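> Give me a model of this one.
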Amino acid sequence: MKKKKNIAIIDIGSNTVRLVIYQLNEQMVFTELQNIKLPVRLYQFLDEENELTKTGVHQLLRVMNLFKEIAHSYALEEMIATATAVIRQSKNAQEILEVVEKKTGITIRLLSEKEEAYYGQYAIVRTTAFSEAYTIDMGGGSTEITYFKDNEIIYSHSFPFGVVTLKQLFFNEHSPNNEHALEQTNSYLKKQFASLPWLKDRKIPIIAIGGSSRNIATVHERMTDFPVVGIHQYEMKKKDLKDTLTLFTSLSFSELQSLDGLSKERADIIIPANLTFIALMEQVHAPKFIFCNKGLREGLLMESVNQKYPATYSPHHVKMTSIQRFVDTYQIDNYRTKKRTQIVELLLNEIKQKQLMNDEIEQLTAYVSYGSQLYHIGSYIEEDNSAYHSFYLLANSNLNGFTHRERISLALLASYKNKSLFKLFVKPFKQWFTEEELKYIRLAGSLIKFCEALNITTVNEIIHFSLKDKETYFVLKVEWSFDPVAEEYRANRQKKNLENIINKKVVIDFKKA
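Next up is the predicted model:
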């Protein structure tokens, strides 16, 4: 793709109707230019005959006309409009679609239950590093659950209940948290989940998408004073979900409406959602519950782009793709980055062959490749304080495929300058790592820093590279394509970083090949 393009997605759900306008840049990174969500709650306009009433159709038309006007102010390459459970369950669905197209000119694609589950899972496997998991997408009128393995859906099912329907079935408008309602809802959910034989213990996580799971994860972040921003791939255990449920049920409706992290329009439906997630965790004995901030809309967007530009978004190498797009976005010198990474891998392999670090080497290998590619990325903002900027950028960016813990590891590597700054940056996250793990990360940072000194001119090529043991010290022999004047000066200043890794003095023997 040679220029930026704008694509609009309209998502008509049972609870909300949303317009998102995405802009894709040359590196296929998409950002939101516009995101408008209206809590229309179309589900409440279904009559006894299961038809959407005239009032409901009128509300939908008002929203669609508004979205049409907004979308026309952008140079759109494509508009994708979809509807899910509420229209799917309406007996007059075809009539609704025809009226909307006639009055607004917008063609709505009615997604089947399987298609709705498919697009959510499509986005999940392209933005996380999980190749096997359960997924749950809880909307207003339905709940889609899948089990996927090797990135492909094995089973999927759409339950005919969502947060709005559970509220209508079991909860009083003015008393959303009474004990009887909680017990009834929990009993109902257990029966529903137990009806599917493939919902069983596989020792895999549950990955959730949608507004309810986002709100619960956000509230839990605030409850625990989570030290970094970014909700993508936020992890919770069953106890954490029970803690948020305890909080929600302890508050009055007005208190829920003003709770930090909870959208006001979800105050009356957050408890049914929380109960659902706990019930599913108990059914499949999931070790953790993970929120993914990419769902149906992003799945539709990615598939549309992939049809025109095949394999743009792939479930394979999610981390590597995420790193490369980050490099492109912040205009890092790709040539310099590749040279540095090559040098790091050469030296790491030499250390491994000489068995200088034993088990530690495997820990280093997992970190250094990504870290060397993003080393001092913060120089894009300011060269003088690039370590600070590098750490902040990576610690507070949603990197697809990376957990929050992995993001901090990467931020510590990419910002590595010295032990003092390392200790400063890691201080808020020290409880996330063992002392041994922090040692590995720091050594990996030292290795990258030393190799950057061997990459000072970028054009000088290493012809031969070896480490030789001289009993009381090591000789690092480096043969270059031409006289390594700049590399010799810089590497000798930074060789203490290599000495820290192999626990012995190092003499660098520079030769022109």
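
> For the rest of this, base every contact and every neighbour count on C-alpha atoms.
OK.

> Residue 214: what's it in contact with?
Contacts for residue 214 (C-alpha atoms under 8 Å, 6 or more residues apart in numbering) come out as 231, 291, 293.

> what's the helix or strand for it?
helix 211-223 (DSSP states H and E).

> helices or strands next to the helix or strand that that helix is followed by in the packing?
Sequence order places strand 234-236 as the next helix or strand after helix 211-223, per DSSP H and E. Counting by 3 or more C-alpha pairs under 8 Å, 6 or more residues apart in numbering; DSSP states H and E, the packing neighbours recorded for strand 234-236 are strand 289-291.

> so where do the strands sit in this protein?
Remark: strands assigned in the chain by DSSP state E are 5-12, 17-24, 30-38, 76-83, 108-110, 132-138, 143-149, 152-159, 206-209, 234-236, 289-291, 462-469, 473-480, 505-512.

> so which of those strands comes closest to residue 359?
Checking these against residue 359 by C-alpha to C-alpha gives strand 462-469 as the closest, at 18.8 Å.

> what's the angle from the closest one to strand 505-512?
150 degrees (axes from the mean of the first three to the mean of the last three C-alpha atoms, to 10 degrees).

> So what's the gap between strand 462-469 and the chain middle?
Chain-centre distance of strand 462-469: 40 Å, with C-alpha atoms, centre = their mean, to the nearest Å.

> Could I get the buried residue list for it?
Residues 462, 466, 467 are the ones in strand 462-469 that count as buried (16 or more other C-alpha atoms under 10 Å).

> before we go on, could you also do this sequence so I can check it against the first one:
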Amino acid sequence: MTGQRIGIIDIGSNSVRLVVYERTANGAHRVSDGSKRAARLSERIDENGRLNDAALDELIVTLRHFTMICAHHHTGHIRAVATAAVRNASNCSEILTRIKSETGLDIELLSGEEEASYGFLGMINSLSIRDGFLIDIGGGSTELSLFRNRTLVRSVSFPFGCVSLNKQFGPKGMISDEALRSLEAFVNEAVKREPWIGASPGLPLVGVGGTVRALGKMHQAAYKYPFPHTHNYTIKSEETDLLFDQMRKLPLDKRRKLPGLSKDRADVVVPGIAILRILYRAVKATHYQICGAGLRDGLFHATRFPNHSRQDDVLAFSLNNLSALHPEAPRQHVMQVGRLALELYDSLQFLHQLSGNARVLLDSAAKLFRIGASIDYYEYARHSFYLIVNSHLNGMSHREIIMTAAIASYKSKSRARQQMSEYRELLQDTDLELVYKLGALLQLSIALDRSETQAIGQLFIQASGSSLQLRPIQPRGTLAVEQREIEELASEFKKLWGLSPLLSLPSAIE
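Purely as a prediction, here's the structure:
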């Protein structure tokens, strides 16, 4: 894919969205701009199945606006797609012809299966999950897919969504008890025609799209959740049911004021969550899991990496991308620190007997400990914590992200405790102890390359009594700076590990 910027335009049944992705000089990818316009195209289909002229005129104005944004960013390639509302409209070909002539955009009309496939690609590249069901509730269609071993197995596109069912069952945004029963019967009738849906019980139901993101934001607000990201957020079914019942009974003006819910979704969120609950029961799921990535992200991966669009290791891809976004960190030094950190961890395995997950946290923290220098070198640890917590670090739970940030920025137990205090309810006491130990281990690894010269090739590591002997084999330098640094942190390290690190200078080896 040539060009440093890609524009993805998604003409959905509820909204029209633009995302501009940029490839930086260091090979990282990030969103550099984006825009959203409410469209409600599914509501604006007349009795003959046509999208009315006023809706089409507004859509063309929006698309012109989006192409101007792309031109401003010198976007090398724009990929524009349309989903259910356009593909189901009886004047579909007229819509596409007018858009082409008045905006220059060639619109790809996605089938329901293609929509499900791109949504799956966006999700699977952002979550470390092997098996589950994926649901994408749009304005005019709902895609449900089964995936096993990170591979799409089955999918179906139902011809209803939150906007179309709101039009059918929820006049003025309110769904009565009787209307809810009718809606549930309508959706269940469609589900019955797909017997595979109920044949794989006990899996999570992963949701992408605006309906489930809205559910996640409302749930976090209701339960005062301290980590403000809905990506990789889990919700229990009974909590969803309670929230749904409370929200459905609220008049529309009061519902618009619900914390976490955007005003333009206040009416359609009820039928949207109604669909979600019905399909949750149909697949016999264990819990809801929200994914912040979806169709547009899948389109980006398919466009930017056409020969290898699916990532095998979500966390590794995310760590490499985040590191490349902050190139001020000296690459060779960071790699050296990471190597030494894992060597120390492995050599002390007999002593600490920590879980395999601890090694992943240490490795991740070692890759990111210097990214804060892109803001200010003198306070880089504090800024690294902030950047890690507020970046999209895919492949980790919220708890693991906080722990990684605390390990990467570790200076002392009291400082780490203070940094994590805001998120304390997500952490266990054993998590704090793990952060302290791995943070101290990372600090020792940084000290071993304090001169940033990668002077240590091989390192002999031996725990002997109360000492941790560190003997470099034929180092390329004096290591006097490293020895001084290690002496300064030895006391703190011993409190946590019960060992005093001692670095042997080259003269002492000979």
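
> Could you quantify their similarity as a TM-score?
Laid over one another, the chains give 0.91 as their TM-score (TM-score structural alignment, normalised by the length of the second structure), with 504 aligned residues with a C-alpha RMSD of 2.4 Å.

> Now tabulate the strands of the first structure in CSV and tack on distance to residue 315 of the first structure.
Formatted as CSV, the strands of the first structure follow (distance: least, C-alpha to C-alpha, whole Å):
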stretch, distance to residue 315 of the first structure
strand 5-12, 22
strand 17-24, 19
strand 30-38, 17
strand 76-83, 23
strand 108-110, 25
strand 132-138, 12
strand 143-149, 12
strand 152-159, 10
strand 206-209, 15
strand 234-236, 19
strand 289-291, 17
strand 462-469, 35
strand 473-480, 39
strand 505-512, 43
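
> Tell me which of those strands sits nearest to residue 398 of the first structure.
That would be strand 234-236 among those, by C-alpha to C-alpha, at 10.4 Å.

> In the second structure, point out the residues matching that closest one.
Aligned by TM-score structural alignment, strand 234-236 of the first structure falls on residues 233-235 of the second structure.

> go on, stretch 396-414 of the first structure?
The alignment of stretch 396-414 of the first structure onto the second structure (TM-score structural alignment) spans residues 390-408.

> re earlier: tabulate the contacts of residue 214 of the first structure in JSON lines, adding columns for neighbour count.
Below are the contacts of residue 214 of the first structure laid out as JSON lines (neighbours: other C-alpha atoms under 10 Å):
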{"residue": "231", "neighbour count": "20"}
{"residue": "291", "neighbour count": "25"}
{"residue": "293", "neighbour count": "22"}
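
> Closest one to residue 255 of the first structure out of those, please.
The closest of the contacts of residue 214 of the first structure to residue 255 of the first structure turns out to be residue 231 (C-alpha to C-alpha; 23.3 Å).

> wait, the closest one sits on residue 216?
No. Here residue 231 of the first structure does not reach residue 216: they are 10.5 Å apart, not a contact under C-alpha atoms under 8 Å.

> still on that earlier bit, adding distance to residue 345 of the first structure, write the contacts of residue 214 of the first structure out as JSON lines.
JSON lines is the format used below for the contacts of residue 214 of the first structure (distance: C-alpha to C-alpha, whole Å):
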{"residue": "231", "distance to residue 345 of the first structure": "33"}
{"residue": "291", "distance to residue 345 of the first structure": "34"}
{"residue": "293", "distance to residue 345 of the first structure": "34"}
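
> overlap between the residues you listed and the second structure?
Using both residues aligned by TM-score structural alignment, their matches' C-alpha atoms under 8 Å, the second structure keeps these contacts from the contacts of residue 214 of the first structure: 231, 291, 293.

> and the residue nearest to residue 474 of the first structure when sequence neighbours are not counted, what is it in contact with?
What sits nearest to residue 474 of the first structure in space, not counting adjacent residues and going by C-alpha to C-alpha, 6 or more residues apart in numbering, is residue 506, at 4.8 Å. Taking C-alpha under 8 Å, 6+ apart, we find residue 506 of the first structure in contact with 473, 474, 475, 476, 495, 498, 499.

> most neighbours, which of the residues you listed?
Per-residue neighbour counts (other C-alpha atoms under 10 Å) across those peak at residue 498, which has 23 neighbours.

> Against residue 445 of the first structure, how distant is that residue?
From residue 498 of the first structure over to residue 445 of the first structure the distance is 10 Å, taken as C-alpha to C-alpha, to the nearest Å.

> List the residues that contact the counterpart of residue 354 of the second structure in the first structure.
Using TM-score structural alignment, the partner of residue 354 of the second structure in the first structure is residue 360. Residues near residue 360 of the first structure by C-alpha under 8 Å, 6+ apart: residue 440.

> again, but for the one 3 residues further on
When contacts are counted by C-alpha under 8 Å, 6+ apart, residue 363 of the first structure is found next to residue 440.

> If we go by neighbour counts, what in the match of strand 234-236 of the first structure is buried?
For stretch 233-235 of the second structure, by 16+ other C-alpha under 10 Å, it's 233, 234, 235.
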